[in-house]
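# Need the 3D shape of this:
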Amino acid sequence: MASPPCRISLLLLSLFSLLLFSANSQSAPAPAPSGPIDIVAILQKSGQYTSFLRLLNETQAAEQINNQVNNSRDGMTVFAPTDNAFSNLPSGTLNNLTFQQHVQLVLYHICPKYYSMENLQTVSNPVRTQASGQDGGVYGLYFYGPAGQSNQVNVSTGIVNVPIYNAVRKDFPLAVYEVSKVLLPREFYEAPAPVNSPPPPRGNGTVGSGGAASAPATGSPAGSGSGKMSVGFGLVVSVISLWMGLFL
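Take a look at the predicted model:
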């Protein structure tokens, strides 16, 4: 039979084992679910994108980005100019743009697909942006790696050329890359194609091959010169006939 001190030791050991088992049997708390991606919160956290954030909100592009990255399998890529990039624009650049051009400028910084840095090194140019619609040749971006720098990618608009150094966010479905220049599209500097003038309205006449209107097919209009000549000639003939009848 165990002595009292031995009993106490066994009791303490059993109690310790029970507590240890109970602690281990409790499941670890589940990690808190991550919330939806918010481009505004991402850029605000970095603290150097005030001008770009203002344009994103004014044009409602921020809402468009959040909707797509949280509900699409394609993801998105955003090229975010810093405040210094906007400060280095020529004076009056943004003020001289219409609101529609502000929208196009913001959408030009957004690609409707997720691109990692490795993707950008091998992507086929031009790359469509949100300003392109279905035609990547219009408002498209061009990516290339400088010679001898396999890990570097430059982005070009045809007007602006800038290297991509820093990834503000690089995880799918949203990649956000910092750029030190505002990506001004070349379409802002190209003269628009002339609009063809509409054809002249068709009236009673039709336009012939020479461009002159031909007369209606119903004959000469009333009161024309040929009608007056016919009437005058007939009157002369009648007077001569009457004179000859009186004196012959």
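
# CA only for contacts and neighbour counts going forward, please
Fine.

# ok, and the closest non-adjacent residue to Leu56?
Excluding the flanking residues, the one nearest Leu56 by Cα to Cα, 6 or more residues apart in numbering is Ala62, at 5.0 Å.

# Let me know how buried Ser180 is, in neighbour terms.
When neighbours are defined as other Cα atoms under 10 Å, Ser180 has 20 of them.

# List the contacts of it.
Listed by Cα atoms under 8 Å, 6 or more residues apart in numbering, the contact set of Ser180 reads Pro81, Thr82, Asn84, Ala85, Val162.

# Which of the three states applies to the closest residue to it other than its chain neighbours?
Spatially, and ignoring its direct neighbours in sequence, Ser180 is nearest to Ala85 (5.1 Å; Cα to Cα, 6+ apart). Following DSSP: H, G, I helix; E, B strand; the rest coil, Ala85 is assigned to helix.

# which residues sit in contact with Ala85?
So Ala85 contacts Val179, Ser180, Lys181, Val182 (Cα under 8 Å, 6+ apart).

# Tell me the spacing between it and Pro163.
13 Å (Cα to Cα, to the nearest Å).

# tell me, what's touching the two both at once?
Val179.

# this one as well, want them side by side:
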Amino acid sequence: MMKNQLVLPFSCIAIIFLLQIAPITSQGPAGAPAAPASPTNVTAILEKAGQFTTFIRLLKSSLVGDQLSSQLSNQKSNQGFTIFAPTDNAFASLKSGTLNMLSDQEKTQLVQFHIIPSVISLTQFSTISNPLRTQAGNTDNGQFPLNVTTSGNQVNVTTGVVAASVDNAITSNSKLAIYQVDQVLLPLAMFGTPAPAPAPGAPKKEVPVPSRAPSGSDSAPVDSSDAVANTFNSRTLAPYVVAATLGGVLLF
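The predicted structure is shown next:
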């Protein structure tokens, strides 16, 4: 009887001990680091959205797409981007051969002209300052200026060559905003009409300069009254001189 009484309390203690250590062993290691965020792939986002085949091809061939994904995946960088993505219909509306006539560098600049190195939400478009600076660089007139205007809920993008409308947002977060546009954004530096050369000026006509007598000339002005008097005297005395001459001859 005494032996059974000792076994029962010991069993209870063992059960209580096991119940206490069970939660401890079931817990995972404290403070485990969170899984890293998946890298942002710009071309994958556009492929999922559809109708951006030509723009995706340009992003890949120019390596701009890889550069964007690399910068967006850098956890230490706060760099964000806004991309205006033209649809396949937008590229189809270009004049035939437009892309083929561009060099590889110009194709890269064309893609970069659709990218702004900061994140702009739809509500911020109404308060931003124009012109916007793109990845293509210089915003001077005749180079790569990009202007955004709003009218109500409508957002328009102008380049000096074309005017495009923002149709909808494909994605928008703290590091990346992609907007669908209905026109390919053509920069002035590549597609602008060059200013006509100034017309040559008409030759200047030479104005004749009246000649003047040299200074210190000894010629004195002729008095017209003296000339008339001399002429009158010569004409008046001429007959008498002739008569006197004839008379002298006859007398001889």
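
# on that earlier part again, just the buried subset of the contacts of Ser180 of the first structure, please.
Pro81, Thr82, Ala85, Val162 (16 or more other Cα atoms under 10 Å).

# Farthest pair within those?
Using Cα to Cα, the pair of those lying farthest apart is Thr82 and Val162, separated by 12.5 Å.

# on that earlier part again, quick one: mark the members of the contacts of Ala85 of the first structure that sit in strands.
Val179 (DSSP state E).

# I'd like the contacts of Ala85 of the first structure laid out as JSON lines, including distance to Ser116 of the first structure.
Shown next, in JSON lines, are the contacts of Ala85 of the first structure (distance: Cα to Cα, whole Å):
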{"residue": "Val179", "distance to Ser116 of the first structure": "15"}
{"residue": "Ser180", "distance to Ser116 of the first structure": "19"}
{"residue": "Lys181", "distance to Ser116 of the first structure": "20"}
{"residue": "Val182", "distance to Ser116 of the first structure": "20"}
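
# Check the offset of stretch 176-184 of the second structure from the chain's centre.
When distances are taken as Cα atoms, centre = their mean, to the nearest Å, stretch 176-184 of the second structure is centred 17 Å away from the chain's centroid.

# same check, this time on stretch 137-157 of the second structure
Distance, centroid of stretch 137-157 of the second structure to centroid of chain: 9 Å (Cα atoms, centre = their mean).

# The second structure: helices as residue ranges?
With helices called from DSSP state H, the second structure shows them at 2-26, 42-49, 53-61, 64-73, 88-92, 104-112, 188-191, 224-251.

# Now do the first one: distance to the chain's middle.
Here helix 2-26 of the second structure is found 80 Å from its chain centre; the criterion is Cα atoms, centre = their mean.

# Enumerate every residue touching the residue positioned nearest the centre of the first structure.
Nearest residue to the geometric centre of the first structure (Cα atoms, centre = their mean): Ala131, 1.5 Å. Residues in contact with Ala131 of the first structure (Cα under 8 Å, 6+ apart) are Gln104, Leu105, Leu107, Tyr108, Tyr139.

# Which position in the second structure pairs with it?
Counting by TM-score structural alignment, Ala131 of the first structure lines up with Ala136 in the second structure.

# that older thread, in strands, which of the buried ones among the contacts of Ser180 of the first structure fall?
Pro81, Val162.

# Now flag whichever of the buried ones among the contacts of Ser180 of the first structure is closest to Met1 of the first structure.
Closest to Met1 of the first structure out of those is Thr82 (81.8 Å), distances taken as Cα to Cα.

# In contact with the aligned partner of that closest one in the second structure, which residues are there?
Aligned against the second structure by TM-score structural alignment, Thr82 of the first structure finds its counterpart in Thr87. Contacts of Thr87 of the second structure were listed using Cα under 8 Å, 6+ apart, and they are Gln51, Phe52, Thr53, Thr54, Phe55, Gln180, Val181, Asp182, Gln183.

# cutoff 10 Å now
Residues in contact with Thr87 of the second structure (Cα atoms under 10 Å, 6 or more residues apart in numbering) are Gly50, Gln51, Phe52, Thr53, Thr54, Phe55, Ile56, Gln180, Val181, Asp182, Gln183, Val184.

# How about Asn74 of the second structure?
Pro39, Thr40.

# ok, now how distant is it from Pro36 of the second structure?
11 Å.

# do Arg235 of the second structure as well
131 Å.

# the more surrounded of these two?
Set Arg235 of the second structure next to Pro36 and count neighbours by other Cα under 10 Å: Arg235 wins out with 10 against 7.

# How much space separates that one from Val241 of the second structure?
Arg235 of the second structure is 11 Å from Val241 of the second structure, by Cα to Cα.

# pretty sure Lys170 of the first structure is touching Val176, no?
Yes. At 6.4 Å, Lys170 of the first structure and Val176 qualify as touching, with contact defined as Cα atoms under 10 Å.

# More neighbours: which of the two?
Val176 (23 against 16).

# List the contacts of the more buried one.
39, 42-43, 76-80, 110, 114-116, 166-170 are the contacts of Val176 of the first structure under Cα under 10 Å, 6+ apart.

# preserved in the second structure, out of the residues you listed?
Retained in the second structure by both residues aligned by TM-score structural alignment, their matches' Cα atoms under 10 Å are the following of the contacts of Val176 of the first structure: 39, 42-43, 76-80, 110, 114-116, 166-170.

# Mark which of those residues are buried, thanks.
Judged by 16+ other Cα under 10 Å, buried ones among these: 39, 43, 76-80, 110, 114-116, 167-170.

# and which of these is nearest Ala193 of the first structure?
Ile110 (25.6 Å).

# Trace the closest one over to the second structure, please.
That one, Ile110 of the first structure, aligns with Ile115 by TM-score structural alignment.

# contacting residues for that match?
Taking Cα under 10 Å, 6+ apart, one finds 64, 68, 81-85, 133-136, 177-178 in contact with Ile115 of the second structure.

# at 7 Å instead, please
For Ile115 of the second structure, the contact set (Cα atoms under 7 Å, 6 or more residues apart in numbering) comprises Phe81, Thr82, Ile83, Phe84, Thr134, Gln135.

# Let me have the residues you listed in CSV, extended by distance to Ile15 of the second structure.
Converted to CSV, those look like this (distance: Cα to Cα, whole Å):
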residue, distance to Ile15 of the second structure
Phe81, 61
Thr82, 63
Ile83, 64
Phe84, 67
Thr134, 71
Gln135, 69
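
# Quick check: the farthest pair among the residues you listed?
It's Phe84 and Gln135 that sit farthest apart of the contacts of Ile115 of the second structure, by Cα to Cα, at 11.9 Å.
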